[in-house]
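Asks: next one to model:
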Amino acid sequence: MEPFIRTTSFAGFRELVAKLGGDPWALLLRFRIKPELLDEEDARVPLRSLVGLLECAAQELDCADFGLRMAEYQNLHVLGPIAVMARSSASVGHALTEIVRFIGYHSSGMQLDLDRSEAQAPRVVIGLQLPGSVPQRQMVELAMGVAHNTMKLLCGAHFSAQSVLLCGVSPLPPARYRRYFQTQVYSGQACNALVLTAQQLQQPIEQQDPHLHRMLVQYLDHIHLHSSSDLVDQVRRLVLRMLPTQQCRLPLIAEQVGLHERALQRQLAELGQRFDELVEGIRRDRADFYLAERDIPMSQIAGMLGYSEQSVFNRACRRWFALTPGERRRQLLEQRAYRRD
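Replies: I've put the predicted structure just below:
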């Protein structure tokens, strides 16, 4: 099923394109997005359309930081009722947990996780669930910028993450990221994440309202966002998190979701999934994503995919694409150059 996203995530697009001297309506129509939908809070469009639109705008308007600039127009409130629920939560950690739980209301293609595996360095991990090697840097940086703005809204204007992690290698100078996030930014990482502190998660939210929070949770539950199919998304998030640790095993994943491994296998089977095929598909998609970045070393990609040896990654690449990693990288870069032309 094609992942969608609510059109609230287009906030600031028209203003920014016009400011840069472009025609926002022409760009929207080129990607088959009706401009009037941007004024409807509950309208939805394919996520792929927004991802392509942002990449196109950045290229045609010669604005390499388009995603970050657009993030300046957005914050938690693009999430609609999820935002109200988060701001009525008891603490920042509680709010983030609920945002992760219900992010499917906003977009079925957004991958969000609150990784507490390191107690003193919890991470908000952000990604997109789009198959293939679709360029998506602008959308990812928009989402990272909105996540940063969300933390400032929940924690206060003084908020600063411990650090920011970014996948891939960006043409933007590091200073541009430091200026936006006001902290150290590391590129070429296995995931996109805001690294927080334990104290930030424990911080109480001034506007907490247990009654309002309970009502909104019931509302979101009622529209079937927390269905059994969420198990697949939860497993996907855990696999993405654990692959670089080379500890992505069924028993550990089952323990994380609170199930016996046989129960997890059975429930996945009922949803038409097998654990090993799920892991294989995620590795293949991430391999394409990393290989499309010219400057990430092959040994680093192998490690981020959970392989202890480069040779194992080489064999997997031949199995997936009938190509070596180097050949697949050249193919992806040629395809990207062709699309730009």
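
Asks: for the rest of this, base every contact and every neighbour count on C-alpha atoms.
Replies: Noted.

Asks: residue contacts, residue 213?
Replies: 84-86, 88-89 (CA atoms under 8 Å, 6 or more residues apart in numbering).

Asks: now, which of those residues lie within helices?
Replies: Restricting the contacts of residue 213 to those inside helices, with DSSP state H as the criterion, leaves 84-86.

Asks: thinking again about what came up before, so which of the contacts of residue 213 is the most crowded?
Replies: Per-residue neighbour counts (other CA atoms under 10 Å) across the contacts of residue 213 peak at residue 86, which has 30 neighbours.

Asks: ok, now which ones touch it?
Replies: With CA under 8 Å, 6+ apart, residue 86 has these contacts: 94-96, 98-99, 213.

Asks: and which of those residues is nearest to residue 194?
Replies: Nearest to residue 194 among the contacts of residue 86 is residue 96, at 12.1 Å by CA to CA.

Asks: here is the second sequence; please produce its structure so I can put it next to the first one:
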Amino acid sequence: MAVRFAVARLEHLGINPAPLLSQSRLSAADLSNHNRISVISQIEFLGRVSRATKDNWIGLTLAQDFDLREIGMLYYVAASSRCLDDAFRRLERYSRIANEALAIQIDREPTCRIGLTYTGVPRHLDRHQMECLAVVLLRLCRQVVGQKLVPLRVSFVHHRSGDLRAIRRLFGCDIEFGALADEMHFDRRILELPLVKVDPFLNELMVKMCEDAISLRTSNTSPLRTLVENTIAPLLPHAEARAKTVARRLGLSERTFARRLAEEDLRFGEILDELRRDLAVRYLEEENLQASQIAWLLGFHQPSSFSHACRRWTGLSPLEFRGATASLRLEN
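Replies: Got it, this is the predicted structure:
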């Protein structure tokens, strides 16, 4: 979904999407033939579109500019439900029809919490798609009840800096970045809201179609490494990215966690180090982030520790690496 809208955005701005698609291992044929697109490729493509259009909020831009009916079956099975709680139950069960890596979890006490998680996809690689998904979900909730619902609070795992007024206006509340989970909280009373287009006959038909669709999909178990990365990432700024803490969050003892890693020839220290490296490269692209802030986001106690790690990863200091990547972008 987001890839098609991003291509249309590029074409509207007079930018040829073909090179960006190719760099993300995608093609125009994938889109025209409605081929299933890997979530990793989607994430990579949105990142490239953000840079090409100089739109640091490309996910928000795309999420606001399309007819929600283009979501397809997922829209109709939710919109034809009896009340918002029923719509949430449908979204929770069938979300992977639209995105095989996305899971939606709904908790109903003490508030209505809508959690968004990836399975089998490294969460730290993404920010644009998760923001796009959250806005689309909010738009869907508002449209099906005919009210401008406002969350109590919204949080994202990834980091953001700079001017946040646009996203705050969009959601109508403060946004927490660098949080432990991607989620929206509402007053639980919204669950009882009736939908404006209740259609039990259409809903019965759509439920059958969705059940048929998910029965055709094979379930893929999330690789352990990705699961560990997605658990580590939100712990970094809190300096809690330790094997003991990760094991507890995964519901494992330290011994079982270590054995599971060893069975797949993985080492916790290497996963942590490589995750920090990937995030460091991303954060250094943000010119308004100081090295001391990046050090904190990565869980280093001192900026000097981050500088040493950056030299080990790239052969350059943070300042040198930032200058080199800026020059490369200008050349391209």
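
Asks: ok so, going back, as TSV, the contacts of residue 86 of structure 1 with distance to residue 277 of structure 1 and secondary structure would be great.
Replies: As requested, the contacts of residue 86 of structure 1 are arranged in TSV below (distance: CA to CA, whole Å; DSSP: H, G, I helix; E, B strand; the rest coil):
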residue	distance to residue 277 of structure 1	secondary structure
94	32	helix
95	33	helix
96	30	helix
98	29	helix
99	28	helix
213	38	helix
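
Asks: which two of these have the greatest separation?
Replies: With CA to CA as the measure, no two of the contacts of residue 86 of structure 1 lie farther apart than 96 and 213, at 13.3 Å.

Asks: between the contacts of residue 86 of structure 1, which is nearest residue 51 of structure 1?
Replies: So of those, ranked by how close each gets to residue 51 of structure 1 (CA to CA), first place is residue 99, at 21.4 Å.

Asks: where do the helices sit along the stretch 151-300 of structure 2?
Replies: Applying DSSP state H, counting those that start in this stretch to the stretch 151-300 of structure 2 gives helices spanning 165-171, 200-215, 224-232, 243-249, 254-263, 268-284, 291-297.

Asks: out of these, which gets nearest to residue 323 of structure 2?
Replies: Closest to residue 323 of structure 2 of these is helix 268-284 (CA to CA; 9.5 Å).

Asks: quick one, that closest one and helix 254-263 angle?
Replies: Here helix 268-284 of structure 2 points in a direction 80 degrees away from that of helix 254-263 (axes from the mean of the first three to the mean of the last three CA atoms, to 10 degrees).

Asks: how about helix 268-284 of structure 2: buried residues?
Replies: Buried residues in helix 268-284 of structure 2, counting neighbours by 16 or more other CA atoms under 10 Å, are found at 268, 271-272, 275-277, 279-281, 283-284.

Asks: can you check which part of structure 1 that helix sits on?
Replies: Alignment of helix 268-284 of structure 2 against structure 1: residues 275-291, by TM-score structural alignment.

Asks: centre-most residue in structure 1?
Replies: Central residue of structure 1 (CA atoms, centre = their mean): residue 127, 1.9 Å from the mean position.

Asks: just give the closest residue to that residue, not the sequence neighbours.
Replies: Ranked by CA to CA, 6 or more residues apart in numbering and with sequence neighbours excluded, the top spatial neighbour of residue 127 of structure 1 is residue 111, at 4.8 Å.

Asks: give me the residues contacting the strand or helix carrying the one you found.
Replies: Using DSSP states H and E, residue 111 of structure 1 maps to strand 110-115. The contact list for strand 110-115 of structure 1 (CA under 8 Å, 6+ apart) reads 96-97, 100, 103-104, 122-129, 233, 237, 241.
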